[in-house]
Structures are given as C-alpha cells and as structure tokens.
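Enquirer: next come a sequence and a model predicted from it.
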Amino acid sequence: MKSKIINTAIILLSIVVLLGYMFFVDGVDNIASVFLKANLWWLAAGACCMVLYWVCEAFILHASVSCFDTHMRYRDTFKTTMIGQFFNCVTPSSTGGQPMQAYYMNRIGVGVGYATSALLIRFIVYQIGLTLFSIVVLIFKYQEFAAEISGFKYLIIFGFTVNTVVAIMLLIVGFTKTFAKKVIRGLTKLLAKLHLVKRLEKRLEQVDKEVDSFHEGFQIIKKHKMRIFVMLILTLFQLFFFFLVPVMIYCSFGLPLSSLFTMIAAGSCVQMASCFIPLPGAAGGAELSFFMLFKLFFPSDQLSTAILLWRLFTFYLPILVGMVFSRDLFGKKIIREPQENLEL
C-alpha cells in the first residue's frame, strides 16, 4: 500500500511540474500554435533524435554494468535510463537521476555497490565525451561565435571550465586516491570554517567513503579499456543526436540549412553553458543560452517558438516518457533471471 502511495505521488508530481511549466512558463496557447505552424515530419525527426539519444544512453549504461560480475536485461537497462531522464528533469542540477537509478537497479537484483560504480563509470565517460566534443567545437568555432555574440566568451569559458574541472577531478580521484582525499578533505574543512558545512567529522567520513568507492570503480575501468572506448564513441554519437534536435526544429520552419556543423556546435555550447545550472531542467539558463546562440540562425520572430519547441523535446518529452517508466518505481524487490549480455 505504501509503495502504491509513493508511486502515485511521483505521477502527480510530474503532472504538476508539466502543468506548471505549460501554464506559467510556456503557455498552453503558445504550445498549441507551435504545432500548427511547423512541419510535423521534421518535428517527428526531432523526437526520433531524442529516442536515439535515450537508446545510446541505455547501451552505454548496459556496457557499464557489464564491467562487473552482474547482469541486466536490456529492457531493464532502458527502463533505468528513462527513470534517470525523468528524475534528472524534475530535480535541481539533475541530482535525483542517479540515486533513483541505483535504487531501481538494486530492486531488480543488482548490488548497490555494482549499481553505484556502474553509474559512476557512465558519468565519467559522459563528462570526458562532453569535454572532447566541446574542445573540438571551441577549436573550430570559438572565434566565429565570440565575434557574433556579445558575452559569449564569458558564457563558454564558465561552462567549459566547469565541465573540464569536473572531468579532471574525476580522473585525479581515479588515479591518485590519497592526493584526492587530501584535496577534498581540505576543501571540506574550508567550507566548514566558512559555516557552509555542518557536522564536519561525518562529512569527512563520507568524503573518504565516496573517494574509496569511486577509486575502486575507476580501477575496473582500467581493466576494460576497449569497452570504455566503445562507451566513449557511443557517448559522442549520443551527444550528436541531442545536438541535432535544434537542427530538426530549424528545418521544420522551412528555413535553408547552411551549416550543419555550426548549428551542432551551437547546441554543444548551449549544453556546456547550462548543464550545471542548479534548477530543475536548468530552467532559465537553458533558454537564455539557447537564445544567445541560436539567434544567429533563427529569424527574430521565430526564435521564441524555436526555444519552446526545443524545451518540449529536451524537457517535457523526457518527463512524459520517463513518467511512464517510473510509475511503479517503488515496491518490493524484484529478482529476475539475467539475460546474457552482448559482448562489446
């Protein structure tokens, strides 16, 4: 009975979030008018890009789980992926996705340690993939964007710096556990002196535990170099599909496509600049970043419609689909017969 109440609460929460955004942020009338103006076939292609993004994510997560002495069925991996998509959208800074994924993976028989390590490996690979993608974009398009967009260099320097620092810190923790502990413990003590962290001793214990767990997971990565390489390539394809969504929206307006790479580069910059904004769905920051970059492509009278469509694909759609997969998230533990993994 308790699990049914929790599952019902999740559905109601997601409906409230959706309706709240639709009425107070985007407007139901605006959403309806969008579909009357745009080419529905190109919009369907945009939806397919999001589906391919999720499929890539599921394959990457499945490969990550396969690094350990455990198994998951592909249908369970895809469900885990969509649970993560849903909770990433409805929680600040996407903080709810991984804990809910780990909970579900444990519920279907994957050990908590294995689940956490698999999700950590996937996070490392994603950060490295996004950083590599961003480096390529900045090499070829920084000067062009900086010349055209006021304040671009500050936006991108912030986003690129944060993503790069995260990726480097993950690698430092993976390769040098002792040094990483000293650095993180030192930062934690500094935050405690500034009264930003309470119960210092407990926090330091948590730091040691998390660093040890992460380091152990990273050691497993080094034993599966080819698998990790395949995961990285899949991540690059996954990001490519995500960055294609604005291109599909652009084409749905009947506008001539002059440079596919430039638009994909702009999508990469939007993701770089907004992925660490501490609000559900990076609300506000995501729209602002999209506006700054894509005003180079969309006519001014169509830009607000493009932003709305982009949010429909990248925010509303994951919530709607993820809600379906999350409807029975809580309940009794389910032990299923494992399906053989495909070797990557």
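Expert: Ah, there it is. Residues are numbered from 1 along each chain as shown.

Enquirer: hey, let's count contacts and neighbours off CA atoms from now on
Expert: Noted.

Enquirer: quick check, R327 in a strand?
Expert: No. Applying DSSP: H, G, I helix; E, B strand; the rest coil, one finds R327 to be coil, outside a strand.

Enquirer: residues contacting it?
Expert: N7, T8, I10, I11 (C-alpha atoms under 8 Å, 6 or more residues apart in numbering).

Enquirer: and those, which of them are buried?
Expert: N7, I10, I11 (16 or more other C-alpha atoms under 10 Å).

Enquirer: in helices, which of the residues you listed fall?
Expert: N7, I10, I11 (DSSP state H).

Enquirer: burial count for R336?
Expert: 12 (other C-alpha atoms under 10 Å).

Enquirer: V110: which of the buried ones among the contacts of R327 is nearest?
Expert: Distance to V110 across those (C-alpha to C-alpha) is lowest for N7, with 21.1 Å.

Enquirer: alright, now check it against this:
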Amino acid sequence: MMSKRRGILNTIFLVSVFVITFYYIFHGQDMVELRRYIRNADVSYWLVAVLCVIFFIGSESVIIFYMMHTIKQKIHLGHCFLYSFVGFFFSCITPSATGGQPAQIYYMRKDKIPTPIATLVLMVVTITYKMVLVILGLLVVVIRPIEMIQYLQPVLGWCYLGLILNVFCVSYMLLLVFHPTMAKNTLKMIIMLLHKIHLVKRSNHYLEKIEHAMQQYQDVASYFRIHKWVVWNVLLITIVQRLLLFYVTYLTLQSFGFKGMGMTTIVVLQGMISVAVDMLPLPGGMGISEKLFLTIFTPICGSITLPAMVVSRGLGYYTQLILSALLTVVAHLMIGRERKRKK
C-alpha cells in the first residue's frame, strides 16, 4: 500500500489544493446569500443523492464479485464492498486517482487473491470505467447537440484534452489485457533497463517472478478474450454506475427548485466535466471541476450556480470521500484478521 512518506506528501498536496480551491470559490462571494440558498433547499433530494453515491461505489463491488466468480475465485461480497470503498478513498486523495488500485490489490492479497488476477480484474474495471467517459465524450463532440455544445463551448479545450488522454489510456490497457505477451515483454524490458543502469541487481530473480506471474495473468486474460460477454456485462453495469454519479447534479438543481432544463442535458453536461478532469493530476479533479461547473452552469442556473456547485461537489465528491474513509478503516480492521486469528 502507500508508503508513509508518499502518504504525507499526498496529504500535503491534497490540503494545499483544497485551500486554493476554497479560496478561489468563496473569495469575494456573499456568504450570507449562499447560506440562505442552501438553508432553503429541499434536503430530501440530497438524501436521494447520497443513496446514488452509495450505489455508485457499491456498483464496483458487484462488478468485482461478478468477475471473480466467473474466473472461479472464492470471494466474499462484503469484502468486495470494502475493496470498492478502499479504492475510491485512495482515488479521491491521490493525483489522477493513482492510489486506488494499489490499495485494493493490497487488501485482496490479504484475502489470498493472487496479485496477477487481482491486477487484471481491476484493470478491466478501470477500462470499462474510463470507456464510459470515452463513449460519452465521443458522442458529444461528434454529434455536437446544440442544447449542450453552446454551454460547453468555453471549456471545449479541456473536454478535448480529457477525451484524448482517456482514449490513450483505454487503448493502452486494452492492449495489455487482450495482448498479455506485450505486457510481459514490456515488464522484462523495464527490468533489463533498470539492471543496466544498476538500479536492479538480481535481474534473473525478477524475470523469473514476472514469468510466473504472467502465466496466471495470461490464463485470466485468455478467459476474458474468449468470454467477451463478461466484459460487455461489466460495461453495462458501469454505464449505470457512472450515470448515478452524474445524476447527483440534477438532484442538486432540483433541490433548489430549478426547472429550466431537462435531466438528460444536465447529466450529460456533468458527464463532460468528468471527461475533462478524469485524467488530470489533481485529487478528485479538485479545483478544475469547480471551475468548469461554474463556467458551464452559470448561463443555465444564474444566481443558484454557486450554491448548486457547493452542494453538488459536497454530495458527489466529499460525501464519497468521507464514506470511503470510514469504510477503509473498517477494511483495515476486518480484512485478513480472521486468517491471523486462525494462525
């Protein structure tokens, strides 16, 4: 899992970005007016939004459980829920969500799930997760619906950048999953390069470990290549999962009595914010997500844009962060504890 030094650096970076974002959003704003808007909102919509966030995180648990069972790995559904909360917590606090999967693999190893299998399953999860954004982004930039593109026009550069980065990332991971020989050769080249520059001494030892690990990796990758319907089912679940989080913005606007635009447009606009920020090296897209929200939704929502952004981000990101942090503590206390007790 994350080293102490890296954890401290990530914490400092997270707090710094949060402080800068907080200052950028609230500097010069009428805080009394902001509190009045939030106090008068319909909280019942927020409760539904929190449920959407919980189901959003829980959807990944279902996907992990489903894929593990298709490859005959015994696993508890409850532990899958904990893996998901752990993953989202570390994704929320690390740049470009890089800390999520290593943390999940750490806890899966405690459950005696082989690292190559855990890695491949989580890679498929990541591919489908980002594939939804790629599909959404391509549909919008190709079809260019007038009712949406007019509001996206000021931020199209960010959308194109995010789309290009996601396409590159998904394409590379698809090659690794469906052409595992490439993954093995890449790892071997890295070991040999590190050996040449004297950063790795026992290169043969690591090459043997790679050979053994990649055998398991190739077996599971072969299964997914043959049973493509498994990946398609995961993609369908992921589409629902992503839409649940985007729907939080629509619920937020409804809580302020907004009636000026349909659900589909709001959900797609929020989705395009995710397309733009998903691959940027900022924890949870903090800072840039708020900026893009204000830019896109100010012409739509007028005076309620700032309170809507505060509540939407609070529900969609900070609620997710807090819930995931609590369940990560539970995961740390529970996973692997039974095996230790037996020993």
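Expert: Sure thing, it's come through. Because the structure is predicted, anything quoted here is derived from the model rather than measured.

Enquirer: picking that back up, would TSV of the ones in helices among the buried ones among the contacts of R327 of structure 1 with distance to M323 of structure 1 be doable?
Expert: As requested, these are exported to TSV (distance: C-alpha to C-alpha, whole Å):
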residue	distance to M323 of structure 1
N7	10
I10	8
I11	6
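
Enquirer: which residue ranges form the helices in structure 1?
Expert: Under the criterion DSSP H, structure 1 contains helices at 2-20, 28-37, 40-65, 74-90, 97-107, 112-148, 152-175, 177-193, 200-223, 225-252, 260-274, 285-294, 300-311, 317-325.

Enquirer: hmm, back to that, ok, the contacts of R327 of structure 1 in structure 2: which stay?
Expert: Using both residues aligned by TM-score structural alignment, their matches' C-alpha atoms under 8 Å, structure 2 keeps none of the contacts from these.

Enquirer: quick check: the farthest pair among those?
Expert: Based on C-alpha to C-alpha, the longest span within the contacts of R327 of structure 1 runs between N7 and I11 and measures 6.5 Å.

Enquirer: against structure 1, what's the mean shift for stretch 52-70 of structure 2, could you check?
Expert: Stretch 52-70 of structure 2 differs from its equivalent in structure 1 by a mean of 1.7 Å after superposition (mean C-alpha distance after the TM-score superposition for structure 1).

Enquirer: where in structure 1 does that stretch align, residue-wise?
Expert: Aligning stretch 52-70 of structure 2 against structure 1 (TM-score structural alignment) gives residues 49-67.

Enquirer: give the buried residues for the matching stretch.
Expert: For stretch 49-67 of structure 1, by 16+ other C-alpha under 10 Å, it's 49-67.

Enquirer: and stretch 111-131 of structure 1, by the same measure?
Expert: Neighbour-count burial for stretch 111-131 of structure 1 [16+ other C-alpha under 10 Å]: 114-131.

Enquirer: so that stretch corresponds to what in structure 2?
Expert: Using TM-score structural alignment, stretch 111-131 of structure 1 pairs with 114-134 in structure 2.

Enquirer: contacts for the matching stretch?
Expert: Contacting residues not belonging to stretch 114-134 of structure 2 are listed as 60, 63-64, 67-68, 101, 105, 108-109, 163, 166-167, 170, 173-174, 177, 213-214, 216-217, 220-221, 231, 234-235, 238-239, 242, 271-272, 274-275 [C-alpha under 8 Å, 6+ apart].

Enquirer: which among these count as buried?
Expert: 60, 63-64, 67-68, 101, 105, 108, 163, 166-167, 170, 173, 177, 213-214, 216-217, 220-221, 231, 234-235, 238-239, 242, 271-272, 274-275.

Enquirer: give me the number of residues near the residue mapped onto L309 of structure 1 from structure 2?
Expert: For L309 of structure 1, the aligned position in structure 2 is V311, judged by TM-score structural alignment. Neighbourhood size, V311 of structure 2 [other C-alpha under 10 Å]: 21.

Enquirer: find the residue closest to V311 of structure 2 in space, skipping its chain neighbours.
Expert: T252 (6.7 Å; C-alpha to C-alpha, 6 or more residues apart in numbering).

Enquirer: what's the separation between that neighbour and I288 of structure 2?
Expert: Separation of T252 of structure 2 from I288 of structure 2 (C-alpha to C-alpha, to the nearest Å): 19 Å.

Enquirer: show me the contacts for the counterpart of L235 of structure 2 in structure 1.
Expert: Under the alignment (TM-score structural alignment), L235 of structure 2 pairs with L232 of structure 1. The neighbourhood of L232 of structure 1, defined by C-alpha under 8 Å, 6+ apart, consists of V125, Y126, I128, G129.

Enquirer: distance to M323 of structure 1 for these - can I get that in CSV?
Expert: Shown next, in CSV, are these (distance: C-alpha to C-alpha, whole Å):
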residue, distance to M323 of structure 1
V125, 26
Y126, 24
I128, 29
G129, 27
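
Enquirer: name the nearest of those residues relative to S326 of structure 1.
Expert: Closest approach to S326 of structure 1 among the contacts of L232 of structure 1 (C-alpha to C-alpha): Y126, at 23.1 Å.

Enquirer: now that closest one: how far from F133 of structure 1?
Expert: 10 Å.
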